[in-house]
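K.L.:
Please find the sequence and the predicted model below.
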Amino acid sequence: MNYNKTEKISLYHGLASTVSTTAVNGYIPLFALSVLGASNQQMGLITSLPSIIGMIALIPGAYWLNRAKSKKNFTVLTTFATRFMFMLILFIPFLKLSFAPWILVFLIAALNFPGALSGLSWQTLIGDLIPENRRGAFFSTRNQWMTAAAMAVTFMTGFYLQQYNKTDAYPYQILLAAGFLFALVEVYYLYRHNDVKKENVTKVAEPAKRKFSMEVFRHKPFLAFIVCAVLFNIGAQMAWSLFSIYHIREAQATALWFSFFSVTNQLAQIISVKWWAKAADKHGNTMVLFVAAAGMATAPILTMLSTNLYYLTALNLWIGLFVSGTNLLLFNQLLKATPEVNRSTYLANYQFILSIIGFIAPQFGVYLLSQFGMFSAMAITSIIRLLAGCSFLLVAIKFERKQQAAEIV
């Protein structure tokens, strides 16, 4: 694939972003449980509270973004703020262990305020810069390179952390500092993106809604996507804390095993992402998204079959095949379901809804764990994911029938 300047810069930005966030992000559960001694409740809050903060951020976020003279500069500032706050985690081990886990909960939640704005503005910026006919091929390639970088960084950091006692905070602090250096590179390449032309910004900003409104749900493709995406995210996010608790407390996974889980998962994503892009072009994005979502439904129940670490590593290879599909196809489907005019408003409403789900779902997962045990909680999660996959299929069939009826007429 031949890349233009914007696509090359976006690729470099994605690689730097991946290294910055992957260096420690995947080991936060291990850091919280093994170093700081976090409880199940605190683990659930680490997963869910950022969504509430993100929801609060998105209330003024669409307004600020629509008013911003430069989408690029807005994205740069919010991204830098997010990465800087994440780096502050390295100071938490110096605090008393009695309240250090709560500081971690607070900091991870707080950094999601600029993080939500960064995600919203980047989606809007890149949606304007990359034309629709190149998104599938470009984003699949970009995701492939980012996954490869994540795989390499994850393996190296896991091997590095394995050299230390699992309760030692020092290696995590080194990784946090290194991650911030790569964050500076990420911000640099983000700044090198072209900005949206002023006349295009004006065109979008004039009719844009500057508050959350039910009007966006009158656009039927967006409404259909929202219904399916909400159901899918409930099932997906319910299991976030459950997987971490299961791997660390029941399977006794160390940092090195965590890296094996991630590396095999990412390897499968690299292998499969191009296939998902081609399949979506051939069979339709929504139809293929059903297959990816249904595959994701197998993850929780298959995890419960064994605590053998070799088995769990192999299972992550299977899961990764569908993770790459859902990541790529959900984003493409979101852009496809939103009109170019006022896209930031549609994206803000989408993120607002996901923020509510992101708070409720992990807490519900932890509640199911406390009431029914790990197996039942995981089984319920699998069922909800499968229902979400079926909802994408129903939407695909419905729109296909409408298109056929329109052609006949």
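P.N.:
Looks like it arrived, so ask away.

K.L.:
drop to CA atoms for contacts and neighbour counts, all remaining ones
P.N.:
Noted.

K.L.:
Count residues in the vicinity of residue 372, would you?
P.N.:
Using other Cα atoms under 10 Å, the number of residues around residue 372 comes to 10.

K.L.:
now do residue 403
P.N.:
For residue 403, the neighbour count with other Cα under 10 Å is 12.

K.L.:
Could you do residue 348 as well?
P.N.:
Once other Cα under 10 Å is used to define contacts, residue 348 is seen to have 28 neighbours.

K.L.:
doesn't residue 61 make contact with it?
P.N.:
Yes. Using Cα atoms under 8 Å as the test, residue 348 is close enough to residue 61 to be in contact (7.4 Å).

K.L.:
Helices of the stretch 301-409 of the chain, residue ranges please.
P.N.:
Counting by DSSP state H, counting those that start in this stretch, residue ranges of the helices within the stretch 301-409 of the chain are 309-337, 343-372, 374-408.

K.L.:
mind checking how far the second one is from the chain centre?
P.N.:
Pointing back at helix 343-372 there. Distance of helix 343-372 from the chain centroid (Cα atoms, centre = their mean, to the nearest Å) equals 12 Å.

K.L.:
got another, please set it beside the one above:
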Amino acid sequence: MSQSGHKEPQQSLSYSMRDGVFASIQQGAGESYISPFAIFLNASNTQIGLLASLPLLFGACFQFVSVEVLNRLQKRKKVILLGAGLQALVWIPLFWLPFLFPSYAATLVILCATAYFLAGNFATPAWNSLMGDLVPPATRGSYFGLRSKYNSIASFAALCLGGVILHYTERTLHPWWGFFVLFSLVLIARLISVHYVSCMMEPEYRVDPNSNVRILDFFRQHRHSNFMVFVYYTAGMHFAIMIASPFFSAYMLRDLHFSYLQFMAASATTVLIQFLTMHYWGRFSDRFGNKRILAFTGFGLPFLPMLWLFSTDFTYIVSIQIIGGMIWAGFSLSMSNFIFDTVVPQQRAKAVAIYNTMNAFAVFLGASLGGWLGSFLSPTLNLGILQHTFISNLPLLFLVSGCLRLLWVLFFIPKLKEVREVESLSMQDLIFRVSQLRPISGVKFDVFTGYQHNGENGRRIVEAAPPGRAKETATQSVQK
């Protein structure tokens, strides 16, 4: 490859912008529809739980392998291209193996999804390292902020397109063709993403000896620290969340018989509201700290799954998604920012790996428990004089998840400490100010009048979420 102008750092950052857009198309139109694909293949509740947990668990653990390979090769682009290229190719067996071997369809989807996340997480540490060298610190906030904006738009558009394609093919009685078209487009998008990564320049890689801290030594140093309290809190929350989270898609598609268009609308609502409110939460975090956001959104999360018990109406569910989008935006942002606040830069990579791994184990245990409970729970809620039978037993999983979330918040939030000097704000004022947010109409928090945006916030929002990597979010298309 020539050493012409396209190898200059500025051109490489332009290539990274394009890489992020096409990788986000993979996330929106691909990852978001793996679970509906498994449901279409008649996956059981236990299999749906494993699909949501096993790939994330093995993917997070595989980052430690990636770091060792990177330190030996000292070639970041090779690691990134290998991981991203393999991730693209996984879409081929993910579709065709269930088609050719229908008796093992759901199991094959789980195995392919695990391979997909292994490949993506293999590329993650090298991508973080490469972009840290290419993006100048003075412009890091503005660059990643713009990149995140483009990625969000691409992911949202792909999510909507996927819903339209599946809805149309379902109506024509050819849903297999819908998934074929969708996964083929995703494969092409990821390969285009890989091409743009290959065009980027690669500065010399040097191993930082200060970052070579053994995991056990890190735990000994930090076992009573604010960071570990935070890790225990988020891991417990993810455990409780994942008891219910993998099963909202099944509840909508299988039990409520939503069309793919309705499923897409409900999913896209959450994504859109998160996109519209993340900027405001970022400003709020800079001024009043992350603990207050963790506390406020933490007390909101337990009630989101409980709201699903009261109605099966589509409009009602979309309204829950609007509320959930606002709460999830603040919770996910404050989690990312809190890591940067509580760990010194020399140990940040190790801390993030430990944080991801512990949360991945919690996700695995929570989703596995949810799948096990979903296999035998009765759909009837019996509280003595109060008795109600639901359309399925999944609403009872939502209730269990909400109760456990609440218990974890009550126990751990008082133990967390804000490590930055921030302005004081009571919980009553916090509730009032958040209530002023109207993302659809564009009205901002009134507290931000005259506030000057700090580019550092943009860095914190996006630096922990490289392109093509599944969010905890996540990567669930519907976060509850």
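P.N.:
Noted; the coordinates are in hand. Just so it is clear, the structure is predicted and the values come from calculations on it, not from any experiment.

K.L.:
before we move on, back to that, present the helices of the stretch 301-409 of structure 1 as JSON lines; the columns should include distance to residue 39 of structure 1.
P.N.:
Formatted as JSON lines, the entries for the helices of the stretch 301-409 of structure 1 read as follows, by distance: least, Cα to Cα, whole Å:
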{"stretch": "helix 309-337", "distance to residue 39 of structure 1": "23"}
{"stretch": "helix 343-372", "distance to residue 39 of structure 1": "11"}
{"stretch": "helix 374-408", "distance to residue 39 of structure 1": "16"}
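
K.L.:
These: which one's closest to residue 252 of structure 1?
P.N.:
Shortest separation from residue 252 of structure 1 across these is recorded for helix 309-337, at 8.5 Å, computed as Cα to Cα.

K.L.:
Which part of structure 2 matches the closest one?
P.N.:
The counterpart of helix 309-337 of structure 1 in structure 2, counting by TM-score structural alignment, spans residues 314-342.

K.L.:
center of structure 1, which residue is that?
P.N.:
residue 327 (7.7 Å; Cα atoms, centre = their mean).

K.L.:
Now the match of helix 309-337 of structure 1 on structure 1. Mean distance?
P.N.:
When structure 1 is overlaid, stretch 314-342 of structure 2 sits 2.2 Å from its aligned residues on average, using mean Cα distance after the TM-score superposition for structure 1.

K.L.:
which residues of the stretch 101-250 of structure 2 fall in helices?
P.N.:
Under the criterion DSSP H, counting those that start in this stretch, the stretch 101-250 of structure 2 contains helices at 105-134, 140-171, 175-198, 215-222, 226-244, 248-250.

K.L.:
surely residue 166 of structure 2 meets residue 260?
P.N.:
Yes. With contact defined as Cα under 8 Å, residue 166 of structure 2 reaches residue 260; the gap is 6.0 Å.

K.L.:
ok, those two, which is more surrounded?
P.N.:
Applying other Cα under 10 Å to residue 166 of structure 2 and residue 260 shows that residue 166 carries more neighbours, namely 25 against 22.

K.L.:
Next one: that one from residue 182 of structure 2, what distance?
P.N.:
When distance is defined by Cα to Cα, to the nearest Å, residue 166 of structure 2 is 8 Å away from residue 182 of structure 2.

K.L.:
same thing with residue 75 of structure 2?
P.N.:
Relative to residue 182 of structure 2, residue 75 of structure 2 is positioned 33 Å away (Cα to Cα).
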